[in-house]
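Chemist: A structural model of the following input is requested.
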Amino acid sequence: MLRSTDRIQTTHAGSLPRTRELIEANRAREEGAAPAGFTDLLRDQVRALVARQLELGLTVVGDGEYGKSMSSPIDYGAWWSYSFQRTAGLELDENQAWATEKVLSSPGDVRLTGFLHRRDRQRFAEAYADPDSGIMLGKPKAFPAVTGPIRYTGQDAIAQDVANLAAALEATGAPEGFITSVSPGSASRITNRYYDTDEELLYAWADVLREEYRAVIDAGLLLQIDDPCIAENYDQIEPAPSVEDYVAFTRLRVDALNHALRGLPEDRIRFHLCWGSWHGPHTTDIEMKDIVSTMLRVNAGAYTFEAGNVRHEHEWRVWDEVELPEGKIIAPGVVSHATNVVEHPELVADRIERFASRVGRENVIASTDCGLGGRIHPQIAYAKLEALAQGAQIATRRLWR
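Modeler: Got it, this is the predicted structure:
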């Protein structure tokens, strides 16, 4: 894993805007009419995307999650829903939109409600109901339910993802690349009609996803675990739990993830935490100080998290009290998916320096808050990545002078 030994390295959180051509091809595939030459199209698009990332000044690049189907310009769920096409034991439930209400067994009888039942949504019901409010949610999708023993069936899909990125790295000379994969805790947020307990379901998902994790690492790529449930679940528990109960509830999800990661090299693994990327008020988010220790329990070499949006930017102060474990890296978001305003490079540099002064410049990689694909217009997304790279250059000059 690249470290900032002589300059601030730069990366992003995963999802990047799909081209119109790729969106239309994905839409055709979902309608049962896969276009001829789709495999070649996807390979060529990943290569072009990697080249563009390098041109903008990024050093640790990704495939933009292009292998995770997105059939509309706005899509907040592709990072997660892709796993349903790669898993047996699921059946589509037309009554499900996101994760509907269900009772989980730890700790006690914690009630995890679905996306449409968030406490943030209840507090700002009028704004959420207004289609002109700017709270971009996209169209609800039908989600599957677990109806039998689950097993991984995505071998061909992940092999294609790996091959496309590896080929793009070789063609462009990019020094390092990563592929994202969903966590067991986040993947399991669908209705369960088969497993007896929440723990049994989580560990079943851990065994399923481990196969994908190993495929990425065995190919020599970095693996990024996408796990917003660690922070985001808090807003979906009614009534609001105590921090202690929530941490206990979340610890099981971390344990299941670590089970899936057992024996895999930590220095090839990144862990991404966020509070959900929809453009809402987020006033009921749990604070970083309450979950940072839980995040650091994940067996990963680097941790990425939101640090650029207005609800969480102030939380850089957490690192005044929390010691980053030896050898670990943080990749804080220094540009945000939550606004169309493009951050000034000087602001980006300031954000980078705040973290560098607390955990060491060599332990900081500049990143984005969350995926930019499906959240903001492509032209703005790439302007933000350019600002990120320019800000990293400014911070490098300041930190190594």
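Chemist: C-alpha only now, for contacts and for neighbours.
Modeler: Fine.
Chemist: Secondary structure element holding Tyr303?
Modeler: strand 302-305 (DSSP states H and E).
Chemist: Can you work out which other helices and strands pack against that strand?
Modeler: Counting contacts by 3 or more C-alpha pairs under 8 Å, 6 or more residues apart in numbering; DSSP states H and E, strand 302-305 is packed against strand 269-273, strand 329-335.
Chemist: ranking the ones you listed by burial, who's on top?
Modeler: strand 329-335 (a mean of 28; mean count of other C-alpha atoms under 10 Å).
Chemist: Please provide the structure for the following sequence as well, for comparison with the first:
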Amino acid sequence: MESSLIRILPACLTQPLPAGWDTSNAEFVIEVMPEVEQPHAVVLALPTTEPDILLLDADFPGADVFEIAAQALGVRQNLAVVLVSADNSPENLRRAMLAGAEEYLIKPLEAAALRESILNIAGHRTLRVVQRGAEDTASHEASNGLVVGVVSGKGGLGKSTLAVNMAAVVAGATGKTAGLIALESGDGSVLLNLQPKLGLFDLAGNDDRREEGGYAVDWMRQFATTHKGGVSYWQWSGSASQHPEGIPEDFMTALFDTCRRAQSVTFVDFPILTAEEAGTVLPLLDVVLVVTSSSDLLAMRSTKTFLDWVPEELAPRVRVVINRSDPSDMISREDFEATLETKIAAVLPNEPAVASQAINMGSPFVLTQPNSEIAATVKQLAQVLFRLPVTEESNKPRKRFMLF
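Modeler: Reported below is the predicted structural model:
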């Protein structure tokens, strides 16, 4: 069965949207993209995200959101803008109309009203067509999988541990699949207690097996090792790997394109990147998780340097995560955000005993110690970023968890 795809880009939200507003129906598939958090990045994000509807919060402090709406409509043809605000003054309604917004919804928002507004707009527009049905839906999702780069400005910040656990969360979610590509070292195999025999060197050495859009998925999976939790794992070499004479220049492009067809989410654990390397690989990624620390001035400075390398048009893809946060840390979240000039996506607690025990057990702590504070926060982060089903336990308040 065919349905129309509505792609929605939320931006500058000052409070969470009501649960259930984005539920698809038989006629329309609603796809919500990662939020653009900063006003200056909204217009820049339009060419890469290609939304049908821009959902803007007019209450964002210090920004003329009405002007942003007008600029967005000038940049993207056939875009619809929905503004939300707690201010129902005639002046704001007039400004919304002059900006070209199709809807101006008053807070507090109700899921049914917001969803009805979205569907009404969609009913008067020409949208992308997608196939529905059990097999077709799975195929559609696989072809639109995400490649998520996990990076940091310096070593020793828990980047690989976070990548492994995020992959385990996604792999355990209903209807989702996950992969992990370890480009830095074999740390991932230690954390997952795996002993790969083959690796990416073997895949790169079989360039004659390339096809349009990368490699055949079944072929690429022959070079993976699968963890009992469902994560497909790749690293550069295994115990029986044959090192090729050279790696094709477009190998990463082909690899990531194949990953989008193979898994719902593929995490790529990168080594420390130079400015030149960052400029090459960042455009290939759908989401960039930048891992940092609030206990280390060098970590903050290296993170700032890395963020300065990110092209402005790619900024909406970046999420900064403070890892191993502790009440004794010398840098506050507010100071961190002021220095980086960006919002912190999440703050994860410091629980070294939990992390160490998981390493010794050779399994992610989200599986071995799911009730720990750090496991709960990582699950919540993955659920928000990748729209995973929210479990009852995930809804419990966590006093130290901060997200977006």
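Chemist: Overlay the chains and give the TM-score.
Modeler: Here the TM-score for the pair of chains, by TM-score structural alignment, normalised by the length of the first structure, is 0.31; 186 aligned residues with a C-alpha RMSD of 6.1 Å.
Chemist: Let me have the helices and strands packed on strand 302-305 of the first structure in TSV, extended by distance to Lys102 of the first structure.
Modeler: What follows is those, written out as TSV (distance: least, C-alpha to C-alpha, whole Å):
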stretch	distance to Lys102 of the first structure
strand 269-273	23
strand 329-335	32
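Chemist: Which one of those strands lies nearest to Gln122 of the first structure?
Modeler: When those are compared by C-alpha to C-alpha, strand 269-273 sits nearest Gln122 of the first structure, at 23.6 Å.
Chemist: after the closest one comes which helix or strand?
Modeler: helix 288-296.
Chemist: what's the spacing between Val146 of the first structure and Val247 of the first structure?
Modeler: Using C-alpha to C-alpha, to the nearest Å, we find Val146 of the first structure at a distance of 25 Å from Val247 of the first structure.
Chemist: Verify the stated contact: Trp79 of the first structure with Ile179.
Modeler: No: applying C-alpha atoms under 8 Å as the test, Trp79 of the first structure and Ile179 come out as separate, 10.9 Å apart.
Chemist: out of those two, which sits in the busier spot?
Modeler: Neighbour totals were compared for Trp79 of the first structure and Ile179, and Ile179 leads with 28 against 23 (other C-alpha atoms under 10 Å).
Chemist: so the more buried one sits in a strand?
Modeler: Yes: under DSSP: H, G, I helix; E, B strand; the rest coil, Ile179 of the first structure sits within a strand.
Chemist: what about the helices and strands packed on strand 302-305 of the first structure, which gets the closest to Leu347 of the first structure?
Modeler: strand 329-335 (8.5 Å).
Chemist: Go through the helices and strands packed on strand 302-305 of the first structure and name the closest to Asn258 of the first structure.
Modeler: Using C-alpha to C-alpha, those put strand 269-273 closest to Asn258 of the first structure, at 11.3 Å.
Chemist: Going by contacts, tell me the helices and strands next to that closest one.
Modeler: strand 222-226, helix 229-232, strand 302-305.
Chemist: So what touches the longest one?
Modeler: By that I understand strand 222-226 of the first structure. The contact list for strand 222-226 of the first structure (C-alpha atoms under 8 Å, 6 or more residues apart in numbering) reads 1, 79, 176-183, 213, 216-217, 268-273.
Chemist: 7 Å instead, please
Modeler: 177-183, 213, 216-217, 268-273 (C-alpha atoms under 7 Å, 6 or more residues apart in numbering).
Chemist: Of these, which is the nearest to Ile230 of the first structure?
Modeler: Closest to Ile230 of the first structure, out of all of the contacts of strand 222-226 of the first structure and judged by C-alpha to C-alpha, is Leu273, at 6.9 Å.
Chemist: Tell me how far Met361 of the second structure lies from Met220 of the second structure.
Modeler: 28 Å.
Chemist: ok, now Met402 of the second structure?
Modeler: 37 Å.
Chemist: do Trp309 of the second structure as well
Modeler: 31 Å.
Chemist: more crowded one of Met361 and Met220 of the second structure?
Modeler: For Met361 of the second structure versus Met220, neighbours defined as other C-alpha under 10 Å are more numerous around Met220 (20 against 15).
Chemist: coming back round to it: need the helices and strands packed on strand 269-273 of the first structure in CSV (columns: distance to Ala97 of the first structure and mean neighbour count).
Modeler: Converted to CSV, those look like this (distance: least, C-alpha to C-alpha, whole Å; neighbours: other C-alpha atoms under 10 Å):
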stretch, distance to Ala97 of the first structure, mean neighbour count
strand 222-226, 20, 25
helix 229-232, 17, 24
strand 302-305, 26, 25
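Chemist: Select, out of those, the one closest to Glu24 of the first structure.
Modeler: Here strand 222-226 is closest among those (C-alpha to C-alpha), at 25.6 Å.
Chemist: just the angle between that closest one and strand 269-273, please?
Modeler: 20 degrees (axes from the mean of the first three to the mean of the last three C-alpha atoms, to 10 degrees).
Chemist: Next, count neighbours for Glu334 of the second structure.
Modeler: Look at Glu334 of the second structure: counted by other C-alpha under 10 Å, it has 11 neighbours.
Chemist: and it, how far is that from Ala345 of the second structure?
Modeler: Distance from Glu334 of the second structure to Ala345 of the second structure, by C-alpha to C-alpha: 12 Å.
Chemist: Met97 of the second structure too?
Modeler: 32 Å.
Chemist: quick one: which of those two has more around it?
Modeler: Ala345 (18 against 15).
Chemist: Can you name the helix or strand that the more buried one falls in?
Modeler: strand 344-349.
Chemist: for Arg324 of the second structure, same thing?
Modeler: strand 318-325.
Chemist: relative to strand 344-349, how tilted is that strand?
Modeler: Strand 318-325 of the second structure runs at 20 degrees relative to strand 344-349, counting by the same axes, to 10 degrees.
Chemist: buried ones in the host helix or strand of Ile121 of the second structure?
Modeler: According to DSSP H and E, Ile121 of the second structure maps onto helix 111-122. Neighbour-count burial for helix 111-122 of the second structure flags Ala111, Leu114, Arg115, Ser117, Ile118, Leu119, Ile121, Ala122 (criterion: 16 or more other C-alpha atoms under 10 Å).
Chemist: from the residues you listed, which single one is nearest Leu192 of the second structure?
Modeler: Ala111 (40.2 Å).
Chemist: Report the contact partners of Thr294 of the first structure.
Modeler: Thr294 of the first structure touches Arg251, counting by C-alpha under 7 Å, 6+ apart.
Chemist: Please repeat the previous calculation with a cut-off of 10 Å.
Modeler: Remark: with contacts taken as C-alpha atoms under 10 Å, 6 or more residues apart in numbering, Thr294 of the first structure is in contact with Ile230, Ala231, Val247, Ala248, Thr250, Arg251, Val254, Met288.
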